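Participant: Any chance you could fold what I've pasted below:
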Amino acid sequence: MITPSGVRDEATARAWQAIGGAPELTERVSYRGAGEVLPAALPVRELARATVGVCSLAAAELLATRGHGPVPPVTVDEGAVATSFISERHLLVDDRAPTPFAPLSGFWRAADGWVRTHANYPHHRARLLAALGMAEDTGPDALAERLAAMPAREIEERVYAEGGLAVAVAPAPGDGGEPGAEGAFRAAGLPLAESSVLGGDGGRRLPEGHLPASGVRVLDLTRVIAGPVATRTLALFGADVLRVDSPDLEEDPDSHTDTGMGKRSTLLDLGTDEGRASFEALLETADVVVTGYRPGGLDRHGLAAEELVARRPGLVVAQLCAWGGTGPWARRRGFDSLVQAASGIAAIESGPEGRPGALPAQALDHGTGYLLAAGVLRALTDRQTDGRGRHLRFSLAGTAGWLMNDIAPVPSDGGGYDPAAWLTESPSAYGRLRHALPPVSYEGGPAGWEHASTRWGGDTAAWL
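Facilitator: A predicted model of the protein is given here:
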């Protein structure tokens, strides 16, 4: 069953408002149900479809702005959304499934509650163990014994001080007196999206194009899921997206294979004269810079939004972080799983025995990724009018607060759901891929990426 156009979906309206869209355009969005997909205590299905809906609408709006008549209608299939939100689980590389979470990542009992660790990358594992005074070859059993003897908040602070990743699991909002509740991070009140206009008219307006982002050049300085989901979506809609990484910070190949669709990937050391010169040459003709590091983390390289727009008037700078742009947690490292734990989501999704739970997808990552892509597309639409740059800010915690406090459940419709309808195969530099199709589109829009992921760091630092 398709929800008719013109029927207001509150989550869609809220997300569209957050990125500055005209309210009446949400009447162009409708949803095709697929039953009880992404089941959870929290309204994950509603968040997922709304973020895909506004991203699709933003693409349709930009296409219309570039001379293609009225904004085309958008129909979002919840089956496609559910498949894409767990795209990393559907990925096969020559019939091999990706490696799941590392053995030292997960929920652990502490002396007074629970903690959540993230040790998927070797440097994060090393810092976690160093903070706890444990050997590099420590296994899960020894780690569990060590953590069980320490208070959750002490674990959190010791690991953070070492540059690692662990958070105390916060109680569900409204529950008091549980271990670690004092001083816990809170997502309530954080903005879903922020936008400000920067600089003067840069003189770069997009001509008519066959896709919304045709001719748009995007520098992608993001990692893991949320940022790469955003930029693979911009690539779907025609942008030339070049991901830029440091040669000293290797990416997980499975993560890159899943989220590198339609993009290219290069390595630049911004700490060297050669690397900076290459980056500045790319920036001279860029339209968008997307970053996924902690607030201030790239400032030493001259990559603060104000500096970038000063050097490239009209540039759209979109920044993504875990914990929000202000407050005592702003500069901490973080991932979707940790934000779920620290915000109270893990407690809300806990099982009958009280063990913390998780959302049915990395929904904060994927949802924020689609919101970020939508924000960039809307900023490009606005730039067509005034030629000025934009500074956009998104966070996983802001999306968490929206999920926990501002989305009402909507009855599901439709029959059964088979993810096979939303999977395809493509050749790649890594082998034959089985992967999820994109859930974002509009009437007449692209059904897939121009190419699969290229090899991480294997492309030249130049625009097409």
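
Participant: all contacts plus neighbour counts: C-alpha atoms, from now on.
Facilitator: Will do.

Participant: And for S265, the neighbour number?
Facilitator: Residue crowding around S265 was assessed by other CA atoms under 10 Å; the count is 21.

Participant: After the helix or strand it falls within, heading C-terminal, what element do we hit next?
Facilitator: Using DSSP states H and E, S265 maps to strand 264-267. Using DSSP H and E, the next helix or strand after strand 264-267 towards the C-terminus is helix 273-283.

Participant: by contact count, what packs against that following helix?
Facilitator: Contact partners of helix 273-283 among helices and strands, from 3 or more CA pairs under 8 Å, 6 or more residues apart in numbering; DSSP states H and E: none.

Participant: Spit out the contact partners of the residue most central in space within the chain.
Facilitator: With distances taken as CA atoms, centre = their mean, the residue of the chain nearest its centroid is A226 (1.6 Å). When contacts are counted by CA atoms under 8 Å, 6 or more residues apart in numbering, A226 touches 364-369.

Participant: possible to save these as CSV with secondary structure?
Facilitator: Formatted as CSV, these follow (DSSP: H, G, I helix; E, B strand; the rest coil):
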residue, secondary structure
L364, helix
D365, helix
H366, helix
G367, helix
T368, helix
G369, helix
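
Participant: and the strand holding S265, what does it pack onto?
Facilitator: strand 240-245.

Participant: which strands and helices sit next to the host helix or strand of D382?
Facilitator: Using DSSP H and E, D382 maps to helix 363-386. Contact partners of helix 363-386 among helices and strands, from 3+ CA pairs under 8 Å, 6+ apart: helix 44-65, helix 226-236, strand 316-321, helix 336-343, strand 389-395, helix 396-405.

Participant: any idea of the angle it forms with helix 226-236?
Facilitator: When axes from the mean of the first three to the mean of the last three CA atoms, to 10 degrees is applied, the directions of helix 363-386 and helix 226-236 differ by 50 degrees.

Participant: sorry, back to before: from the contacts of A226, list just the buried residues.
Facilitator: With burial judged by 16 or more other CA atoms under 10 Å, the buried subset of the contacts of A226 is 364-369.

Participant: what's the closest non-adjacent residue to the residue of the chain most remote from its centre?
Facilitator: Relative to the centre of the chain, the most outlying C-alpha is that of A149, 34.7 Å out, by CA atoms, centre = their mean. Of all residues not flanking A149 in the chain, A111 sits nearest, at 5.2 Å (CA to CA, 6 or more residues apart in numbering).

Participant: With A80 instead?
Facilitator: A80's closest residue in space is P439 (CA to CA, 6+ apart), at 5.0 Å.

Participant: isn't A230 right next to G369, touching?
Facilitator: Yes: A230 lies in contact with G369 (CA atoms under 8 Å); the separation is 4.4 Å.

Participant: Tell me, how many residues neighbour G292?
Facilitator: 23.

Participant: oh sorry, the question was meant for R432
Facilitator: By other CA under 10 Å, neighbour count at R432 equals 16.

Participant: ok, it - contacts?
Facilitator: 92-95, 425-426.

Participant: now the other sequence, so there's something to compare against:
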Amino acid sequence: MTTTRGDETTAQAWAALGGDAAAAGRVEYRGGSALGTGRLPVRELARATVGACSLAAAELAEVRAGRGTGSGDGPLTVDEGAVSTAFVSERHLLVEGRAPVSFAPLSGFWRTADGWLRTHANYPHHRGPLLGALGIPDDDRAPEAMRKALEGLRAAEVQERVYAAGGLAVAVAQPYGDPQPLVTWGPRSGGGRELGPAATTGDGAVLPASGVRVLDLTRVIAGPVATRTLGLLGADVLRVDPPQMPEADDAHADTGFGKRSARLDLTAAGDRAVFEELLATADVVVSGYRPGALDRLGLSAEALLERRPGLVVAELCAWGWTGDWSGRRGFDSLVQAGYGISAAEADAEGRPGVLPAQALDHGTGYLTAGAVLRALAGGGGRTVRLSLAGTASWLVREVAPVAPGEEPYTPGDWLRPAPSGYGELRHALPPVAVGPADWSRTPSRWGTDAPVWLP
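Facilitator: So this is what the prediction gives:
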């Protein structure tokens, strides 16, 4: 099997995480990939984000073993087959033998009077505003009624009308959007809890994040990918959601590995008190809400660090942290459309296309996990921000293509069965080169765990 040692894109990702340049050469890649089918270098982005996350995990393990933060003593081998499978984990998922539906009928590309529009209506609280903005009844005839309505409207007009109603629709744009930073670090604010030597599993796999408590305030793919990776590496991850915003069962079945899930209404005094008790001994908070959305609850990164100077706060959003769109909701598919990627991947007839994976989500997830691990290795007390638009900007401007390999790729090599709160699952194995080969904790049903830390 051919092995390739390091590359320019891995060095870029590691530098964005603030890592020592010499360490990037430790990462090597082997095996075949299924992510090189589009026009943009998704394969290179995917393996580099996993490579950088693996480096961060190895670094934290070395720090906890008292060996400092040097370049390590051996290579970290990332299998591109594992990366390919993990980056489309939601497509490989089976729940009791059933394949989930990734996109609802009203989610997708629609032709308009002057171009194309991308919509997202997987959740009822998005479907209703979308149809309401267009004056379409919510019944079985809605897709055809929407198709006819959009053919007579301008894409940008619909985009703004739907946004004003609380829905999600983005005009397919070109050329590419404005440059965005890949990772933005805040200043240090003081040391966190002292972490002793990392624990290991029964078969000797190191758990770099063992003993670390993570409050997971994220939804859908990017944030949950980050926190399921931290859970793999030994962290006690507790996802907290508001009761009034239920998660799709299939989405949680895919990304709920390595964590527990509880429901708390942070506007209710009793639930808020429980949350404050959790926060008082947390080491990490990962937030996937829009910029400013948690400020009204006193949970901005600045407020959290003022109360807990040693905390690590990782924030991720869709459209970036500055600019007119920074406060808008978004998903990977919408950012692809609005950032110019869908137009770049269009077919010969001009119909917009998509990347071979929701690579903005998954890539941002692994970078977020890597950023948290690096902040812990540095003693805590850091904020870090990432966005899907930042990952998109990196993809279209900086990620360097490499020569395609000839290695075969078989996804079945990276799929395993597991019991869960949803029944028997077939799931993708984690691709990071450090830690266990699989999660020790499978998904419980969303929101059914007690809001307490493990003893």
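
Participant: Drop the TM-score for these two in here.
Facilitator: TM-score of the superposed chains, computed with TM-score structural alignment, normalised by the length of structure 2, equals 0.95; 442 aligned residues with a CA RMSD of 1.2 Å.

Participant: ok, the residue nearest to A80 of structure 1 - contacts?
Facilitator: 52, 76-77, 80-81, 84.

Participant: As a markdown table, the residues you listed with distance to E61 of structure 1 would be great.
Facilitator: Putting these into a markdown table (distance: CA to CA, whole Å) gives the following:
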| residue | distance to E61 of structure 1 |
| --- | --- |
| V52 | 14 |
| V76 | 16 |
| D77 | 19 |
| A80 | 21 |
| V81 | 20 |
| S84 | 23 |
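
Participant: Grab the nearest non-local neighbour of the aligned partner of H123 of structure 1 in structure 2.
Facilitator: Correspondence of H123 of structure 1 to structure 2, assessed by TM-score structural alignment: H125. Leaving aside its sequence neighbours, H125 of structure 2 sits nearest to G167 (CA to CA, 6+ apart; 7.8 Å).

Participant: And the counterpart of the one you found in structure 1, how far from E36 of structure 1?
Facilitator: Using TM-score structural alignment, the partner of G167 of structure 2 in structure 1 is G164. G164 of structure 1 sits 37 Å away from E36 of structure 1, going by CA to CA, to the nearest Å.

Participant: and T454 of structure 1, helix, strand or coil?
Facilitator: Going by three-state DSSP: T454 of structure 1 is coil.

Participant: Let me know whether S343 of structure 1 touches G189 as I believe.
Facilitator: No: taking contacts as CA under 8 Å, S343 of structure 1 lies outside contact range of G189: 11.8 Å.

Participant: which neighbours do those two share?
Facilitator: Counting by CA under 8 Å, 6+ apart, the residues touching both S343 of structure 1 and G189 are G401.

Participant: any idea how far R127 of structure 2 is from D139 of structure 2?
Facilitator: Relative to R127 of structure 2, D139 of structure 2 is positioned 11 Å away (CA to CA).

Participant: L297 of structure 2: neighbouring residues, count only.
Facilitator: Neighbours of L297 of structure 2 (other CA under 10 Å): 12.

Participant: Leaving out the residues flanking it, which one is nearest to the residue in structure 1 that it lines up against?
Facilitator: Per TM-score structural alignment, the equivalent position to L297 of structure 2 in structure 1 is H301. Counting by CA to CA, 6+ apart, L270 is the residue found nearest to H301 of structure 1 once chain neighbours are left out, at 6.7 Å.

Participant: Report the contact partners of S54 of structure 2.
Facilitator: By CA under 8 Å, 6+ apart, the neighbours of S54 of structure 2 are 76, 370, 432-434.

Participant: Relative to G132 of structure 2, which of those residues is nearest.
Facilitator: Ranked by distance to G132 of structure 2 (CA to CA), the contacts of S54 of structure 2 are led by G370 at 40.6 Å.

Participant: still on that earlier bit, pick out the most distant pair among the contacts of P439 of structure 1.
Facilitator: Most distant of the contacts of P439 of structure 1, by CA to CA, are V76 and S84, 12.2 Å apart.

Participant: Make sure A149 of structure 1 is actually in contact with A110.
Facilitator: Yes: with contact defined as CA under 8 Å, A149 of structure 1 reaches A110; the gap is 6.4 Å.

Participant: circling back to that earlier point, next, format the contacts of S54 of structure 2 as TSV and append secondary structure.
Facilitator: TSV is the format used below for the contacts of S54 of structure 2 (three-state DSSP):
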residue	secondary structure
L76	strand
G370	helix
V432	coil
A433	coil
V434	coil
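
Participant: of all those, which comes closest to A318 of structure 2?
Facilitator: The nearest member of those to A318 of structure 2, counting by CA to CA, is G370 at 18.4 Å.

Participant: Give me the neighbour count for the equivalent of the closest one over in structure 1.
Facilitator: The alignment partner of G370 of structure 2 in structure 1, by TM-score structural alignment, is A374. Burial of A374 of structure 1, expressed as a neighbour count using other CA under 10 Å, amounts to 28.

Participant: Quick one: residues contacting the residue nearest to H125 of structure 2.
Facilitator: G167 of structure 2 is in contact with 121, 125-130, counting by CA under 8 Å, 6+ apart.

Participant: how does it look with 6 Å?
Facilitator: G167 of structure 2 makes contact with 126, 129-130 under the criterion CA atoms under 6 Å, 6 or more residues apart in numbering.

Participant: Kindly provide the distance from it to R329 of structure 2.
Facilitator: 9 Å.

Participant: Then E407 of structure 2?
Facilitator: Separation of E407 of structure 2 from R329 of structure 2 (CA to CA): 39 Å.

Participant: Which parts of the stretch 51-200 of structure 2 are strands?
Facilitator: 76-79, 94-95, 108-112, 115-119, 169-171, 184-185, 199-200 (DSSP state E, counting those that start in this stretch).

Participant: Could you name the stretch from these that's closest to E59 of structure 2?
Facilitator: strand 76-79 (11.2 Å).

Participant: which residue numbers in structure 1 go with that closest one?
Facilitator: Mapped onto structure 1 using TM-score structural alignment, strand 76-79 of structure 2 spans residues 74-77.

Participant: more neighbours, S343 and G189 of structure 1?
Facilitator: In this view S343 of structure 1 and G189 are compared by other CA under 10 Å, and S343 has more residues nearby, 26 against 11.

Participant: Give the aligned equivalent of the more buried one in structure 2.
Facilitator: Per TM-score structural alignment, S343 of structure 1 is aligned with Y339.
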